[in-house]
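> Please find the sequence and the predicted model below.
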Amino acid sequence: MAGTVEFPVLVRLIGRGPRESAGVGCLLRYLPEDPFAVHLQFPGALTEDGEDAVWVFSRELLTRGAAGARVGDGDVRVLPGRPGRTYIQLRSGTGAALLEVETERLHEFVRASEDCVPPGAESGWLDWDAELTRLLYD
């Protein structure tokens, strides 16, 4: 079985006004057992409760967004940024954040995830019995 893909990434929070934020080290993770998704993990030092925060969204969304498309219509959107950069917009009931990430780093992550589980082969990696049990009983 293919292993987990983990890539540290530096993200910069884009704020309103003239303030520029420092980069924050985050982790992009791809799990073969969750083959349609990517996980973006923020360190607990950034959260009110001190726990790591993880956003989970579509690998296809990240792939298309890193390729220059404006994608997403829900809580996560990916769109082109300034040259060599991609924006990831995160929205929740409590706020929103616009993150800037180096596009090439996203491409490297996507390629590594595709080496792990090729596009179109994702459904073969799912444990359908476990997914059904989770849906029915969780």
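Yes, it's here. Numbers count the residues shown, from 1 in each chain.

> okay, CA-based contacts and neighbour counts for the rest of this
Noted.

> In terms of secondary structure, what does the helix or strand harbouring Ala97 contact?
Taking DSSP states H and E as the definition, Ala97 sits inside strand 95-102. Using 3 or more C-alpha pairs under 8 Å, 6 or more residues apart in numbering; DSSP states H and E as the contact definition, the elements that strand 95-102 packs against are strand 5-14, strand 85-92.

> To Asp115, which of those strands lies closest?
In terms of C-alpha to C-alpha, the element of those nearest to Asp115 is strand 5-14, at 9.6 Å.

> Just the buried residues of the following helix or strand past that closest one, please?
Toward the C-terminus, strand 5-14 is succeeded by strand 20-30 as the next helix or strand (DSSP H and E). When neighbours are counted by 16 or more other C-alpha atoms under 10 Å, the buried residues of strand 20-30 are found to be 26-30.

> Same list (these) but as a markdown table, adding distance to Ala130.
Compiled in a markdown table, the buried residues of strand 20-30 are given as follows (distance: C-alpha to C-alpha, whole Å):
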| residue | distance to Ala130 |
| --- | --- |
| Cys26 | 29 |
| Leu27 | 26 |
| Leu28 | 24 |
| Arg29 | 21 |
| Tyr30 | 19 |
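
> Second structure follows, compare the two:
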Amino acid sequence: MLLAVYADLNNLKIINDRYGHEEGDFSIRLTGQFLQDSFGKRGVCGRIGGDEFVCLVPCSGAAMSVDLYRTLHSAFDLFNRTSEKAYNITVSTSFYLLPGDTESTLQEMLAHADAMLYEEKQKRDKNVAKILPK
């Protein structure tokens, strides 16, 4: 089986506008690093657009994809809880699992993952600012 992971950095424009482009660049680099840490040792990850990333990972099944999802999102959660940044860095993700006996092109896989990502992004919170303790 092959797992296509489509990840989109949430609210990059808001981060750039409110906190500056250096912070936006930091957010992009951090996202790439977390994706590489989560999936890169098993597969390949790359940035395909301004705030979009794709990873392709050989996968044993749905349970493994859930574990990979948790690993990635836990990294962001930990960073956001412990960083001194005034904003949260989050990603929307979609996972498309292609069974080994299915013939599909990379474009078809990514189209499925992208469609699923669109649904996920509709649920995201557009408020990036942290509520800092006084």
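On my side now, so go ahead. None of these values were measured; they are calculated from a predicted model.

> Next, the TM-score between them, please.
Remark: TM-score between the superposed chains equals 0.27 [TM-score structural alignment, normalised by the length of structure 2]; 70 aligned residues with a C-alpha RMSD of 5.3 Å.

> ok, back up a step: save the helices and strands packed on strand 95-102 of structure 1 as TSV, and put in mean neighbour count and distance to Leu132 of structure 1 too.
As requested, those are exported to TSV (neighbours: other C-alpha atoms under 10 Å; distance: least, C-alpha to C-alpha, whole Å):
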stretch	mean neighbour count	distance to Leu132 of structure 1
strand 5-14	18	25
strand 85-92	19	27
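
> want to throw those strands into TSV with distance to Ser21 of structure 1?
Formatted as TSV, those follow (distance: least, C-alpha to C-alpha, whole Å):
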stretch	distance to Ser21 of structure 1
strand 5-14	6
strand 85-92	14
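
> closest one to Gly65 of structure 1 among those strands?
strand 85-92 (7.5 Å).

> For the closest one, name the packing helices and strands.
strand 76-80, strand 95-102, helix 103-116.

> next SSE after the longest one?
Just to be clear, that refers to helix 103-116 of structure 1. As assigned by DSSP H and E, the chain's next helix or strand after helix 103-116 of structure 1 is helix 128-137.

> And that next one, what's buried?
In helix 128-137 of structure 1, counting by 16+ other C-alpha under 10 Å, buried: nothing.

> how about the nearest residue to Leu62 of structure 1, chain neighbours excluded?
Spatial nearest neighbour of Leu62 of structure 1, chain neighbours left out: Val78 (6.6 Å); criterion: C-alpha to C-alpha, 6 or more residues apart in numbering.

> Next SSE downstream of the lengthiest helix in structure 2?
Ranked by residue count and defined by DSSP state H, the top helix of structure 2 is helix 62-82. Using DSSP H and E, the helix or strand that directly follows helix 62-82 of structure 2 along the chain is strand 91-98.

> Contacts for that next one next, please.
1-10, 31, 61-62, 65, 73, 109, 112-114, 116-117, 120-121, 124 (C-alpha atoms under 8 Å, 6 or more residues apart in numbering).
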